[in-house]
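# return a 3D structure for these sequence lines:
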Amino acid sequence: LNGIGLVLIDDQIEKGIHQMERASELGLKGVMIPVAPRPHETYDNPMYDKFWAAAQEIGMPLSLHLGTLRPGNMRLMENGKVTQTAVERCNNEYAVRYSLGHLILSGVFERFPDLRVVNVEHELSWLPFFMHRMDVTYIERTEQASYRYKENMTPSDYMKRNVYHSFQEDGPGIRLRDIIGVNNIMWGNDYPHAESTFPESQRVLSEILADVPEEEQSLIVSGNCKRLYNL
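The predicted structure is shown next:
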C-alpha cells in the first residue's frame, strides 16, 4: 500500500509545509488537506500560495476528500458521531466544487502549473455542468470573474490539466468522460466503508465500463493513478 499524509494548513502555512515535506521524506505519495478551509475562508486567499508552491516543488498531489469539511454546526447522534441528512448526502460535492472554483478562477493553477489536486470520492456526473458554468462565467461575466488568465486558457482547461477525480460507481459520469477528461478519472473501491463496491467491484466495473474502450478502461482503473503518484 502507498499512503497519503494528513496536513492541516489553515493560517499555519509554514507548519503545513513542514508536515508535507516530512510526509514526502517518509515515502508518502501525497497529502490530504481539508476539502474547504475554515468557515468564511476560501482557498483563493494569497496566504496559501506558499503552500501551493511547496506542493508543486516537492511534487505532492493534494487530495480534497469527501467528509473533511468542518461545518459550523454539526448534528451529533447519541454516540457522538456526526450525522447528515439524505439531502446533504445527495449534495456532498458542494464543498469541493466551491474550493475547485476558487482555485481555478483565482488563477492558482496558472501561477502553479505543475500543482496537482485530487477530487476524492465526490463522483463524476456533476463535473461537466460545473466546468461549463465556469467557462460561461469567465467568458460572459467578466465583472464577476475578475481574474483574467494570461494564458489562452479557460477554466475547464485548467480542470483537465491540474485536477484528477476519483469515483466508485458513477455510470453517467463515465459516459461523460470525454468532457471530464479520461486522463483525469481514477476508480477506487473505498474499502471498507459502507459505500464501497467490495465485494462486488468486478461486477460494478464490468457494468459501468462495458462500452468503454480497453485502453481507456486501463487508464481509469490503474494507469492514471500510476502516472499521478509515480507508482
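# going forward, measure contacts between C-alpha atoms and count neighbours the same way
Noted.
# need the nearest residue in space to residue 62, chain neighbours excluded.
residue 117 (4.7 Å; CA to CA, 6 or more residues apart in numbering).
# ok, now which ones touch the one you found?
61, 62, 63, 64, 162, 163, 164 (CA atoms under 8 Å, 6 or more residues apart in numbering).
# same list (those residues) but as CSV, adding distance to residue 187, secondary structure and neighbour count.
Formatted as CSV, these follow (distance: CA to CA, whole Å; DSSP: H, G, I helix; E, B strand; the rest coil; neighbours: other CA atoms under 10 Å):
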residue, distance to residue 187, secondary structure, neighbour count
61, 17, coil, 24
62, 17, strand, 29
63, 15, strand, 23
64, 16, strand, 25
162, 18, helix, 20
163, 15, strand, 23
164, 11, strand, 25
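# let's compare: structure for the following, please.
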Amino acid sequence: MAVADAVAAGADRASDSDSVPVEIPPIVSVDDHVIEPPHVWESRLPARYRDIGPRVVTAPGEITYEGGVLSWTEGTGRPTAWWYYEDLHYPMVRTHSAVAFPREELQMVGITFEEMQPGAWQVAPRLADMDIGHVEASLCFPSFPRFCGQAFAEAGDKELALLCVQVYNDWMVEEWCGPSGGRLIPLCLIPLWDVDLAAAEVRRNAERGVRAVCFSEIPPNLGLPSIHSGYWDRFFAACEETATVVCMHIGSSSKMVSTSPDAPGAVGSALVHSNATYSLVDFLMSGVFVQFPGLKVAYSEGQMGWLPYILDRVDVVWKENAAWGGVADKVPEPPSTYFRDHVFVCFFDDKVGLANIDAIGLETITTETDYPHSDSTWPHSKELLGAQMAHLTQPEVDAICRDNAIRMLGLELPTAAELRG
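I've put the predicted structure just below:
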C-alpha cells in the first residue's frame, strides 16, 4: 500500500463511529528506565578501581536546563546524589524519578536516593509499580551511564571503562532482571570506542539470553564514525547473528535538538522526535539493511506521528536524486520498503500516529510507559491507551500493546489472545 493510500485508510478508520470498545492487554513496555543503585560498581569492580570507579556521593548542587543542555554546579543548592567517576561528577535530577512528585513540583533540581520512587532503583517496588500500571514486562535504559553508555566512552582509562560496561551488564542480567521472573528484560551496553570489543560484548550477553543492546542514534555526535562509514559492520553482524535488537533512545547521541542556547526546555521537548528522524533516514539511506537483512533496530521515545511523511520523503529523494544522491548503488529498492522488515518504533501518547497505523505499519509499533521519567504515563497507561485506541480493532490493540514487543525481543510470554484463552 502506498503511503498516501495508507494515510487515507487510517483517517477513514479513525472516523468510524461504530468502533467496538477494546481491551488493553497487559503491556510489554519497550522503553522504561532504571536508576542504578549506589552499590553497582563498588560491589563488583576490582579493589584497585574502587576510588575512581562509579560511586555515589551526596552533596549540594544546582541544576539548569536550557537549549537542550543540562548544566550543574556543585557546592551550593539542595542535597543531591552525585555519581563520581574519574573526574566526572554527574547529578541525579528530579526528572530521573519524576513519578515520585506532582507535576507542579517537577523542576530540574537535584534529588537524593531517599527522595526517589523506590521502584526507580529497586526490583521489588518496581514490580509492584508495574502491577499498578498494567505492565507485565519492561525493558529499561540506563541512567548514570546515559542512554547508550556514553559516560564510559568518554572516560580516560579504557581498561576501567570496559570493566564498567561489563559490570553494568552483569548487574543488569543478574541483579536487576534475574529476580524478576522474566518481567524485567535485559538491555545491555557496549564499549562504544572499539567495534570489536562491542561485537564481543554482544555475543557474550547473547549467550545468556540477552536480545537487546543500546546504541547511539547519531554516533558522530559522540565523535564516533557514522553508520555510512562501514566501521560498525562487525557490530551489526554480531547483532544480526545473535538476533540482538539495536535499541536507540532519543538523546543517546548526547545532543538534543533545540533552536537556540536560550530556548526553554519545552522547545526541545516538543522536538524530541528529531534525533529519531535523522537516525532513521541515516539507516534507510545507508545500505545497512541491504547488507544485513536480519538486522533489527528500535527507536525509543521518538513517538511515531512523523513517520508517514518521512517514509514518503525518502522515496521521493531516492527516486528524483538518483543521479547525484549517493545512495542508488547501495539501496536498490525504495528506502521505505526496508522499514517494516527492520525497524520498530514506540509511543506513549501519539494520537496522530495511531490515526495512521496503516501508513506506518502495524507490525512495527510498540508501546512504552517511560517509567519513571517526566513523560511517563504511569500509573494511567491503560486508561490513556484505551482512550487513544478506541478506533482500533482488538487484534491491532493486542499487537501494539503487547504482541509486537514479544516478537521484537523474542520473549517467552503468551500473546494477548492466548492470555484471554
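# any idea what the TM-score comes out to?
The TM-score (TM-score structural alignment, normalised by the length of structure 1) is 0.89; 221 aligned residues with a CA RMSD of 2.1 Å.
# thinking again about what came up before, alignment lookup: the residue nearest to residue 62 of structure 1 to structure 2.
With TM-score structural alignment as the criterion, residue 117 of structure 1 lines up with residue 297 in structure 2.
# how close does residue 362 of structure 2 get to residue 384 of structure 2?
19 Å (CA to CA, to the nearest Å).
# ugh, wrong one, residue 227 of structure 2
Distance from residue 227 of structure 2 to residue 384 of structure 2, counting by CA to CA: 37 Å.
# more neighbours, those two?
With neighbours defined as other CA atoms under 10 Å, residue 227 of structure 2 and residue 384 compare such that residue 227 has more, 20 against 15.
# closest one of the contacts of residue 117 of structure 1 to residue 108 of structure 1?
Closest approach between the contacts of residue 117 of structure 1 and residue 108 of structure 1, by CA to CA: residue 162, at 10.2 Å.
# now do the SS call for the residue nearest to residue 240 of structure 2 when sequence neighbours are not counted.
The shortest distance from residue 240 of structure 2 to any non-neighbouring residue, by CA to CA, 6+ apart, is to residue 295 (4.8 Å). Secondary structure of residue 295 of structure 2, reduced to three states by DSSP: H, G, I helix; E, B strand; the rest coil: coil.
# burial check on residue 295 of structure 2, number of neighbours?
Neighbour number of residue 295 of structure 2 under other CA under 10 Å is 23.
# pull the contacting residues for it.
Taking CA under 8 Å, 6+ apart as the test, what residue 295 of structure 2 contacts is 236, 237, 239, 240, 243, 245, 289, 342.
# among those, which are located in helices?
Residues of the contacts of residue 295 of structure 2 located in helices (DSSP state H): 236, 237, 239, 240, 289, 342.
# what do we get in structure 1 for the third one?
In this case it means residue 239 of structure 2. Aligned counterpart of residue 239 of structure 2 in structure 1: residue 55 (TM-score structural alignment).
# ok, now which ones touch its match?
17, 20, 61, 62, 115.
# for residue 53 of structure 1, see how far away the third one is.
Yep, that's residue 61 of structure 1 we're talking about. 12 Å.
# go on, the last one?
Spatial separation of residue 115 of structure 1 from residue 53 of structure 1 under the definition CA to CA is 8 Å.
# same question, residue 185 of structure 1
Counting by CA to CA, the gap from residue 185 of structure 1 to residue 53 of structure 1 is 24 Å.
# those two: which is more packed in?
Taking other CA under 10 Å, residue 185 of structure 1 and residue 53 do not tie; residue 185 has more neighbours (28 against 18).
# what about the aligned residue in structure 2 for residue 197 of structure 1, which SS state?
Matched to structure 2 by TM-score structural alignment, residue 197 of structure 1 sits across from residue 377. On the three-state scheme (three-state DSSP), residue 377 of structure 2 is labelled coil.
# now swap in residue 149 of structure 1 and tell me
Going by three-state DSSP: residue 149 of structure 1 is coil.
# so it is in contact with residue 110, correct?
Yes - contact criterion CA atoms under 8 Å: residue 149 of structure 1 and residue 110 qualify, at 7.3 Å.
# tell me which of those two has more neighbours.
It is residue 110, of residue 149 of structure 1 and residue 110, that has more neighbours when counted by other CA under 10 Å, with 18 against 15.
# from residue 215 of structure 1, how far off is the more buried one?
Using CA to CA, residue 110 of structure 1 is found at 30 Å from residue 215 of structure 1.
# swap in residue 157 of structure 1?
Residue 157 of structure 1 is 23 Å from residue 215 of structure 1, by CA to CA.
# run the contacts of residue 117 of structure 1 past structure 2 and keep the common ones.
Counting by both residues aligned by TM-score structural alignment, their matches' CA atoms under 8 Å, these that remain in contact in structure 2 are 61, 62, 63, 64, 162, 163, 164.
# which part of structure 1 matches the strand ranked longest in structure 2?
Identified as the longest strand of structure 2 according to DSSP state E is strand 55-66. Under TM-score structural alignment, there is no match for strand 55-66 of structure 2 anywhere in structure 1.
# could you identify the most distant pair in the ones in helices among the contacts of residue 295 of structure 2?
Of all pairs in those, the most separated under CA to CA is 237 and 342 at 14.0 Å.
# need the contact list for the closest residue to residue 245 of structure 2 other than its chain neighbours.
Ranked by CA to CA, 6+ apart and with sequence neighbours excluded, the top spatial neighbour of residue 245 of structure 2 is residue 212, at 4.7 Å. Shown in contact with residue 212 of structure 2 (CA under 8 Å, 6+ apart): 186, 187, 188, 244, 245, 246, 247, 409.
# nothing else from me, thank you.
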